[in-house]
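Undergrad: Okay, structure incoming, though there's no sequence with it:
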């Protein structure tokens, strides 16, 4: 302590006693008595905050910053000094209780930092949801002549009129695979600024596993925008898990995903992870995924930019390396009108794709889940949809199969 020694317990105890007496004598109302834990944190951080206390104390006594502790009690008899020092102590309590990455010059062990981060997450307010109900018109007026599609479930929507022009079991519960990340992305876009920094933990990487990863490592720090790029372009499970675990925690993030589905007026989905790995309790539908993609496209330019990008370079920055990302959505190259959105695959789900296309001012979105001929069928379906708007087909339909040979009459 100034005027004595930096780690003198007796000086610190005397300082605390003087502060308590001064507060009792003053009209200062303290909203919360510092606990023993708070005083311990103050002791740990007093080196960084002493200048604040010393400057405040000089309001009542314009002497040197370095004063003996025996003069502190007399200085605090001034109400202005007591108020100033009391306020400074409260500031110190707040600073001492900040997470590790917000306290400058105060090293912590990895375990302590993890505990502080967990406590900080528990104190964060609930995640917001985007309140916007989505409904698509009835398919009763759907056109005939659609191509043959091999898929468990699917839907094609004319976004100009928000009407369904083709469907197959659109509300059937189905494993969504990595199209789940559309919902994870929507939750992140609603709640996090693109430049918010996220420090990756080993816990997040452990929960993500090693299938389909962006390649991030524990201890690295990334802006939310980079993690979203890793999720949407190369379907990085590590990026998606970090956005959940290293912000508010997995349980709260997944709860926000399900709350967001409800806020959109959708009823077919339930999520247990932000990545889409197979889980018997995790399900969605072609209808719900089309609605989520439509809202994200309508509301967030960042989303539109990412899902329409074929190749992206993320430059290296302090705290993380650079990345070269290539979009896994092959339809961006196979069908030029395509402007997004996201493929997926797991053993239970099979090949899945949410795709959006824009041609001559007309806008379509299609979803196929469990589709063995995923890209060829989606290309044919979207192209057929545009012909219903009066446009010429871009995709040559497959030749009709030859007629079967005539049956031979049996010899008599």
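TA: Sure thing, it's come through. Since the model is a prediction, treat every value here as computed from it, not as a measurement.
Undergrad: okay, CA-based contacts and neighbour counts for the rest of this
TA: Noted.
Undergrad: Off-centre distance for stretch 284-296?
TA: The chain centre lies 17 Å from the centre of stretch 284-296; the measure is CA atoms, centre = their mean, to the nearest Å.
Undergrad: In addition, the following structure is provided for comparison:
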């Protein structure tokens, strides 16, 4: 197959193979879909000449080259679905930089009573943040997610932080309503967003450790420990599997986002709303991605995070953020000059007023008649 070096998604629009019907659509937040115009398709989109895609029962999927950010194939990539526990990847990515991994945590009774998959917390001060992050990503601990949110200042604050992180990553289909992915009205993500989140997570060493650990000891009361095993069935069974996160609820159905690395290259696969077991299909999509990488034209791009605003540094002073509402900073010395003139003007007006007041008092003191009303002045 001829190697493709550079082709834009726009140029391919007239010749791509659409394997399922679907009109193009833009994200609710953008005039064009994030990642390129072809990412707005509801059906399967892949470049012509590519080897046939494996059969996939997911309502949505993305196959991407994590190294270049190229989306190699997709189906309804921006379709919004319930993410189930794949949302925990965003929870971990948000909280890892914010929490001291050695901090000791005492979970609330509310955290310990959370429904669904759990690591089995008790309201005792025996857990480190490190333990809870392991439980979050290895055994999908819904209780661990709430305990971590409490440690971060509460569930409401953590959800605000998670949604801010999603916006920073340009994962605009993602709305977090729970820190653990349990279904809640208004909560959503997309296969495209899950790929973005996983790619950002893989750049963090702690994140990679948590998603790639097969087994680990977890604290129990009385100074004891028990062993927990990662729920990702591809760890140790698929060559090069790095891991990330799987999820399932009765409403969301099956979902998964993960990555594998072979011969120095990393492929990301995300699937959403799969009605049965997706593990074999994920393996087939990963195999397809490794074979297609560098050989087919990309149909989109995993975009980078929103760049942080650069602070300005006044001469001789500490760095301060640039004014948001001012397109260009004021010229150096302009503010000080204006302030000096204002002080001189105010001082002159005050002195003149005091002089007039003194003259009027002396004039009134030398007269026997009633004083003459003063001339009107500024309020």
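TA: The structure has been received and is ready for your questions. Just so we're clear, the structure is a prediction, and the values are computed from it rather than from any experiment.
Undergrad: Quick check: TM-score for this pair?
TA: Once superposed, the chains reach a TM-score of 0.63 (TM-score structural alignment, normalised by the length of the second structure), with 253 aligned residues with a CA RMSD of 2.1 Å.
Undergrad: Which stretches in the stretch 1-150 of the first structure count as helices?
TA: 9-25, 36-57, 72-75, 79-96, 110-123 (DSSP state H, counting those that start in this stretch).
Undergrad: okay, the third one sits on what stretch of the second structure?
TA: Put plainly, it is helix 72-75 of the first structure. Following TM-score structural alignment, helix 72-75 of the first structure has no partner segment in the second structure.
Undergrad: and that helix, what does it pack onto?
TA: helix 9-25 (3 or more CA pairs under 8 Å, 6 or more residues apart in numbering; DSSP states H and E).
Undergrad: Give the buried residues for the helix it packs on.
TA: 11-12, 15, 18-19, 22-23 (16 or more other CA atoms under 10 Å).
Undergrad: Just name whatever secondary elements it is in contact with.
TA: Short answer (3+ CA pairs under 8 Å, 6+ apart): helix 9-25 of the first structure packs on helix 72-75, helix 79-96.
Undergrad: most tightly surrounded among those helices?
TA: helix 79-96 (a mean of 20; mean count of other CA atoms under 10 Å).
Undergrad: now the angle from it to helix 36-57?
TA: 130 degrees (axes from the mean of the first three to the mean of the last three CA atoms, to 10 degrees).
Undergrad: all strands of the first structure, in order?
TA: 153-158, 163-168, 197-199, 221-223, 311-314, 323-326, 338-346, 350-359, 362-369 (DSSP state E).
Undergrad: from what I can see residue 332 of the first structure touches residue 310, true?
TA: Yes: in this structure, residue 332 of the first structure is within contact of residue 310 by CA atoms under 8 Å, at 7.1 Å.
Undergrad: Please identify which of those two sits among more neighbours.
TA: Ranked by neighbour count (other CA atoms under 10 Å), residue 332 of the first structure and residue 310 place residue 332 first, with 21 against 17.
Undergrad: ok, that one to residue 339 of the first structure distance?
TA: 7 Å (CA to CA, to the nearest Å).
Undergrad: same deal with residue 316 of the first structure?
TA: 27 Å.
Undergrad: Next, count neighbours for residue 224 of the first structure.
TA: Residue 224 of the first structure: 21 neighbours (other CA under 10 Å).
Undergrad: Identify the residues contacting the counterpart of it in the second structure.
TA: In the second structure, residue 224 of the first structure lines up with residue 129, judged by TM-score structural alignment. Contacts for residue 129 of the second structure (CA atoms under 8 Å, 6 or more residues apart in numbering) come out as 99-105, 148.
Undergrad: Is it possible to get a markdown table of those residues that adds distance to residue 210 of the second structure and neighbour count?
TA: Below are those laid out as a markdown table (distance: CA to CA, whole Å; neighbours: other CA atoms under 10 Å):
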| residue | distance to residue 210 of the second structure | neighbour count |
| --- | --- | --- |
| 99 | 15 | 14 |
| 100 | 15 | 13 |
| 101 | 12 | 16 |
| 102 | 15 | 11 |
| 103 | 17 | 11 |
| 104 | 18 | 16 |
| 105 | 18 | 19 |
| 148 | 14 | 28 |
